[in-house]
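Student: Quick one: sequence plus predicted model below, questions after.
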Amino acid sequence: MNRLQPPTLLVIDAQAALDDPRWGRRNNPEAEAIIASLLSVWRSAGAPVIHAHHLPGEETSTFQGPGSATKPEALPQAEEWLLWKSAPSAFAGTSLSRLLAGAGAQTLAICGFVTDNSIAATAQAAKGLGYATQVVADACATFDQHGPGGDLQRAEEVHARSLADMRREKTEVVESAAFL
């Protein structure tokens, strides 16, 4: 990983939609505060920041209306990029690859929501495109899920399993302390 050039911080789906009770119980209630701290560090260093937000989908989507709003802790600043995506990966159907190439980015530090969905899909795509990829584990969160047999999988377990899968695929999984 190139330590001379700071990574580009990619904040994924830090949107009000994920506060909707329909998502259920989540792990890591501190994720937003940690994202805010990461943004502060990146901004102070003048390092690149990109926000990727999920587009409102069908009418019943939690991302409709007020749900599409950015969480207050992660509001983009004027000099930061904001992309809208319609798939889990922030690369699918967006200009992310072009932005990164134009910025000369080599390393991505990814944080946000949902660990086992948009975070994992984006990290996998980034690795496939040749980027050194870091996922900031304590700046991500997910939700309880029901397995194929209906058994409850706690958000903490889903989060840990997703991070382990990413690590197995050669994504560097780090804690925010590495940057803060």
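Tutor: Looks like it arrived, so ask away.
Student: alpha carbons only for contacts and neighbour counts from here, please
Tutor: OK.
Student: what ranges do the strands span in the protein?
Tutor: For the chain, applying DSSP state E gives strands covering 8-12, 49-54, 81-85, 107-113, 132-141, 145-146, 152-153, 172-174.
Student: got TSV for the ones you listed, with distance to L99 and mean neighbour count too?
Tutor: Output for the strands of the chain, formatted as TSV (distance: least, Cα to Cα, whole Å; neighbours: other Cα atoms under 10 Å):
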stretch	distance to L99	mean neighbour count
strand 8-12	11	25
strand 49-54	9	23
strand 81-85	9	18
strand 107-113	12	25
strand 132-141	16	24
strand 145-146	34	14
strand 152-153	37	12
strand 172-174	22	18
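Student: structure B:
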Amino acid sequence: MKNRVMTEIQLDDDAALIVVDVQQGFDDPYWGRRDNPAAERNIVAVIREWRARGRPVVLVRHDSTSPGSPLRPECPGNAVRAEVLAALGPEEPGLLVTKSVNSAFYGAPDLDAWLRARGIGQLVVIGVQTNMCCETTARMAGNLGYRVLFVIDAMHTFDATGPDGEVVTAEDLTRATAASLHHGEFATVLPTATLLTASAS
């Protein structure tokens, strides 16, 4: 059966939450117009639920090598957002992955090795940007055999200019990501409310 936008899901007790690149630098005007102002609220709600249930949390941070990027390691924008750190609480995440490319599976330490060593087969992806690092991480996870839940309203992205010079809105990019992941069976796309309901049951 194809993955789909679902009202009911099965959630493993040890499903790992992958929190992708929720960093201060994404507030910078450098990126342009964004979508989904509720993203941070939903991200925090999911992290708090994972902490309350004692499920594993992986924090991913993008250490950009691009000139001028607010996410470069020497920039204040490289830091993880304060509300994410508050939601995590005093306990360190199970793993901190740093990367300079889109996929969290091409970072350090080795995310795939860490997950497989713990027998984890289901991942929940949230964070920034929807159609960039979140989507790439989800696609690769699907290719590696993980069952992926992609929480589409616990992330956001920015408008982008195509090769024809036309601007594609962040909302349209988000819809395209949802359709691509769903149609290609890389992930099950769902809203925060559905995930939290499944977690509480």
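Tutor: Okay, I see it. Every value quoted in this text rests on a predicted model; they were computed, and no experiment measured them.
Student: Could you quantify their similarity as a TM-score?
Tutor: Put the two chains on top of each other and the TM-score (TM-score structural alignment, normalised by the length of structure 1) is 0.94; 180 aligned residues with a Cα RMSD of 1.5 Å.
Student: any chance of the strands of structure 1 in TSV, with distance to I119 of structure 1 too?
Tutor: As requested, the strands of structure 1 are exported to TSV (distance: least, Cα to Cα, whole Å):
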stretch	distance to I119 of structure 1
strand 8-12	7
strand 49-54	11
strand 81-85	13
strand 107-113	6
strand 132-141	8
strand 145-146	16
strand 152-153	18
strand 172-174	12
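Student: and of those, who's closest to A36 of structure 1?
Tutor: strand 132-141 (9.2 Å; Cα to Cα).
Student: Please identify the residue in structure 2 that aligns with A164 of structure 1.
Tutor: Counting by TM-score structural alignment, A164 of structure 1 corresponds to A179 in structure 2.
Student: Next, find the distance separating that match from Y146 of structure 2.
Tutor: Computed as Cα to Cα, to the nearest Å, the A179 of structure 2 to Y146 of structure 2 distance reads 19 Å.
Student: Those two - which one has more neighbours?
Tutor: Neighbours per residue, other Cα atoms under 10 Å: of A179 of structure 2 and Y146, the larger number sits with Y146, 20 against 15.
Student: Counterpart of that one over in structure 1?
Tutor: That one, Y146 of structure 2, aligns with Y131 by TM-score structural alignment.
Student: Check T192 of structure 2 too.
Tutor: In structure 1, T192 of structure 2 lands on S176 (TM-score structural alignment).
Student: same deal with A113 of structure 2?
Tutor: A113 of structure 2 maps onto R98 in structure 1, by TM-score structural alignment.
Student: tally of neighbours for its match?
Tutor: Neighbours of R98 of structure 1 (other Cα under 10 Å): 11.
Student: for I47 of structure 2, same thing?
Tutor: 23.
Student: Contact partners for it?
Tutor: Shown in contact with I47 of structure 2 (Cα atoms under 8 Å, 6 or more residues apart in numbering): 17, 57, 84, 87-88.
Student: now the helices: where do they sit in structure 2?
Tutor: For structure 2, the helices defined by DSSP state H cover 39-53, 82-88, 111-117, 135-143, 170-183, 192-200.
Student: Please report the distance of G162 of structure 2 from Q129 of structure 2.
Tutor: Here the criterion is Cα to Cα. By it, G162 of structure 2 lies 17 Å from Q129 of structure 2.
Student: And Y146 of structure 2, by the same measure?
Tutor: Counting by Cα to Cα - Y146 of structure 2 and Q129 of structure 2 are separated by 20 Å.
Student: circling back to that earlier point, for N28 of structure 1, which of the strands of structure 1 is the nearest?
Tutor: strand 132-141 (5.7 Å).
Student: which residue is nearest the middle of structure 2?
Tutor: Nearest to the geometric centre of structure 2 sits I126, at 2.9 Å (Cα atoms, centre = their mean).
Student: Please say which position in structure 1 that one maps to.
Tutor: So, by TM-score structural alignment, I126 of structure 2 is matched to C111.
Student: wait, doesn't that match sit right on A123?
Tutor: No: applying Cα atoms under 8 Å as the test, C111 of structure 1 and A123 come out as separate, 10.0 Å apart.
Student: Now for those two: what residues contact both?
Tutor: Contacts common to C111 of structure 1 and A123, judged by Cα under 8 Å, 6+ apart, are V135.
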